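A.B. asks: no letters, just coordinates:
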């Protein structure tokens, strides 16, 4: 299928998408539209975000809905309110010339009675989040016995968010003869298990390679000391004046701290996290979509369902534990045929994680150097001059009426002096900030314990895999509690209910004292010196 006209879609749909400027289907649309138009087998479609998945299921389903029958014929489940509204908006655009077709979004965080009234009027297609959909089922406000199409959009995200039980409960309310369409960016084991349990001989369609990133995204990494992450973040942003992106953090508290620090330092940034009300979240997202914000700081959970097509950057302030999460993060940029950059700020002991992502995602990371003051100031200056050159003045601009007085005020200055003063007035604060700024780059990967002259002490920690703790969490805890000193860390052994960590023997007691007053994920940390791990020796044969 080279164009939509060859797809078999009816004239009403072709006219609507033609007005939207769509002529050529994306790869995922080319493969799925014929399958769904023919009401064929169940379908598993694997594709990254931003590849046109809503059109892939929406365009073929809309013309098959029987509008004369006021019942729910298509149910679309998605992870978040934002994605629910985006899907509904897209479907309404596709169905522009189907006046009697009704599409209803249902989601949490808003008055449920309003949604119940909308459903009672008669809906053909319902788009909903799993939690709210289950609530409506329990209230007997929706009937799913006639659903022909059950569509799970971003299925991997819904499972990651803990909606497995909700999804199974909802699917049990739909008829066995339905066509189930499962769309996902990745194929984790839970998705495979769900497909075996609830789908009948599904056809699998994959665009690109499983668990691989978008080809439009460049992958960069910067290596710094863990304590210099925030300074590095600011420099990366400063050297990219037109940056428009999401900064991903590990925890809700870190998200708040980084966003507050960026705003205090004069950056055009804000955060979304679980402590915001829905109204506050909507306001932040409205400002971000309108590009009134350049940077949105978020955790993976808070960012779910954010659908913005023209992000220039995704910045991993911390790498995620799951490689598939990194792939999903990076897929938020480089969309709709545009180029994007995924940045990772790592410390010296995280290089193995970059190599693991390269292996699984089949992408190559490029080592970048944290820019120095001269490079940043030069880039900012020329960006400012470009903005000045591109500034348009209206004929009746009040600036023009002030120009005679301006000329008179500056008449005593020579051209070179005027330009120099002009630049200095704009950039003095900026240049002063970066004056004598240190080099943040770490030029060598951390040496292994065997190649180090550091004497290590082995500590017992009362946290393990059951506490959902990671090596990065432990290193981050040390860096956050011991300021002004980089404590060398050796091998970390994560066991089921506890762990062992090697730290520089010189700081043994300080680490025990400072970390023993901390809490991680609600659990008080306890450390003590452990028995040194015995070295392994081969038994000599006699």
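C.D. replies: That came through, no problem. Fair warning: this is a prediction, and the values are worked out from it, not measured in the lab.
A.B. asks: use CA for all of it now, contacts and neighbours both
C.D. replies: Noted.
A.B. asks: could you pull out the helices for the stretch 101-250 of the chain?
C.D. replies: Ranges of helices within the stretch 101-250 of the chain are 112-120, 130-138, 155-160, 164-171, 189-198, 229-238, based on DSSP state H, counting those that start in this stretch.
A.B. asks: and those helices as CSV, adding distance to residue 87 and mean neighbour count?
C.D. replies: Shown next, in CSV, are these (distance: least, C-alpha to C-alpha, whole Å; neighbours: other C-alpha atoms under 10 Å):
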stretch, distance to residue 87, mean neighbour count
helix 112-120, 17, 15
helix 130-138, 15, 19
helix 155-160, 14, 20
helix 164-171, 18, 16
helix 189-198, 22, 13
helix 229-238, 32, 18
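A.B. asks: I'd like those written out as TSV, with distance to residue 101 added.
C.D. replies: Below are the helices of the stretch 101-250 of the chain laid out as TSV (distance: least, C-alpha to C-alpha, whole Å):
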stretch	distance to residue 101
helix 112-120	13
helix 130-138	20
helix 155-160	26
helix 164-171	23
helix 189-198	28
helix 229-238	46
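A.B. asks: before we go on, here's another structure to hold up against the first:
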């Protein structure tokens, strides 16, 4: 553990490991992604495996191949100083012939996705008759992905006296049915989501017009070249489209989604882990099992509907004691969802501005200057070559030379002239809110008794649309010129008094640009 850098166990590890080591009992562990669940069940499991017993002793079911591969890799590391424990991950998208060949050798622990495991069982490549331990990891996600029937089928192939360890982020009714049917008086350990979600993560949001989302993302990427992160989209199509748009303008980005073959996914992850990619564009399902500890950012390009999905996403950063930022792109319709997330998760979202071109230029030039100043010169450089360079630039002043170098560096950025994207987002947001308020005012204005609203027959509803239009016009006419001026002044005052936190890792504040336009093209990065 010291070799791996483990110093203090996480809460789920502190509570689960002693129970699983000391007691032979069924177990339920409720904790979020990124809390160290793999070690919580993996370490006790390895202690209980007998390498001399030549049969499959443990089965770990995972919802995705990425998570399955991650579990297998970690178990291999955990068992480095133990007698040889054979561990094999089997999953779809890889050649089943190779997996069948590997299964002819005794595998003490099998990690599998449900669909591939059933295929292997039916081909008689896997025998679970003497199984001692069954681990269901991310059980709620397996059900969300539609594996209910597959789980029941797999469990039917296992002996009744096995021990079942179930780990999940939530406890939906379907999970309770599995517990009641297949588990016997299990011990339950529950880690409160509010104690986990915001420990090392700074939660932020920025107002964004839907049409500006890609430009907004590139602004944040440009403002901090050292960031590494995951950008979450709702669908596979959105994920692929965004990745291609970023690649066209030379951003180091690629997509990870369910339409990729296993070989393609492996190539993408290899590039990401080797720092060849700055950002990974992913769907929620595809991101399960991504194990990268030094991510600085998670971008919610599309806001999730479920707060628990938010915690799964945000948990990709702020790992291993490091700090991280989870940034949500919010349009005018999503304020209610953001407030609900705050209440249910016990977190506060800090509002940040979209970086403008001034911020980005300042940040990039500062880093460029520091890079030059910190560059060590080569003592063995060619004197004749240096003389030639000095001869070339002999008539150029220091100031002029620096201007030329700076111009070359800024040409690499070739920033868009989109101006201050915050203004467009604020206008869009105000427009939606004003429209909502107008609708509520009209509703209140029409209230009287039951009879004053008109009858409920078909005739009374006819022409309702025309009445709503005339009512709205009347409402506008009733508001005199002075009232409208007061309302406009009030809005300006409210906007000017709003406080917005400085952008993290940036020294200058977000502000207005004097430029206009919308298209962003970059020559290189």
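C.D. replies: In hand now; what should we look at? These numbers come from a predicted model, not from an experiment.
A.B. asks: that older thread, and residue 27 of structure 1, which of the helices of the stretch 101-250 of structure 1 is closest to it?
C.D. replies: Closest approach to residue 27 of structure 1 among these (C-alpha to C-alpha): helix 155-160, 19.5 Å.
A.B. asks: check the mean deviation of the closest one from structure 2.
C.D. replies: Superposing on structure 2 and averaging over aligned pairs (mean C-alpha distance after the TM-score superposition for structure 1), helix 155-160 of structure 1 comes out at 1.8 Å.
A.B. asks: report the aligned residue range of structure 2 for that helix.
C.D. replies: Under TM-score structural alignment, helix 155-160 of structure 1 corresponds to residues 139-144 of structure 2.
A.B. asks: stretch 262-282 of structure 1 too?
C.D. replies: Aligning stretch 262-282 of structure 1 against structure 2 (TM-score structural alignment) gives residues 246-266.
A.B. asks: ends of the matching stretch, what's the gap?
C.D. replies: Distance between the two ends of stretch 246-266 of structure 2: 20 Å, counting by C-alpha to C-alpha, to the nearest Å.
A.B. asks: got it, and stretch 50-68 of structure 2?
C.D. replies: Span of stretch 50-68 of structure 2 from end to end, C-alpha to C-alpha: 22 Å.
A.B. asks: what range in structure 1 matches it?
C.D. replies: Mapped onto structure 1 using TM-score structural alignment, stretch 50-68 of structure 2 spans residues 66-84.
A.B. asks: one more: stretch 347-363 of structure 2?
C.D. replies: Mapping stretch 347-363 of structure 2 onto structure 1 (TM-score structural alignment) gives residues 363-379.
A.B. asks: same check on stretch 296-312 of structure 2?
C.D. replies: Using TM-score structural alignment, stretch 296-312 of structure 2 corresponds to residues 312-328 of structure 1.
A.B. asks: now the end-to-end length of the matching stretch.
C.D. replies: 15 Å.
A.B. asks: contact partners of it?
C.D. replies: Stretch 312-328 of structure 1 is contacted by residues 48-49, 185-186, 211-213, 229, 233, 243-250, 329-330, 332-334, 339-346, 356-357, 360-361, 470 when judged by C-alpha atoms under 8 Å, 6 or more residues apart in numbering.
A.B. asks: give me the buried entries from the residues you listed.
C.D. replies: The neighbour-count test (16 or more other C-alpha atoms under 10 Å) marks 48-49, 185-186, 211-213, 229, 233, 243-250, 329-330, 332-334, 339-346, 357, 361, 470 as buried among those.
A.B. asks: before we move on, the earlier item: tell me the buried residues in the match of stretch 50-68 of structure 2?
C.D. replies: Buried residues in stretch 66-84 of structure 1 (16+ other C-alpha under 10 Å): 67, 70-84.
A.B. asks: and the angle from the host helix or strand of residue 255 of structure 1 to helix 229-238?
C.D. replies: In the assignment (DSSP states H and E), residue 255 of structure 1 maps to helix 252-264. For helix 252-264 of structure 1 against helix 229-238, the angle by axes from the mean of the first three to the mean of the last three C-alpha atoms, to 10 degrees is 50 degrees.
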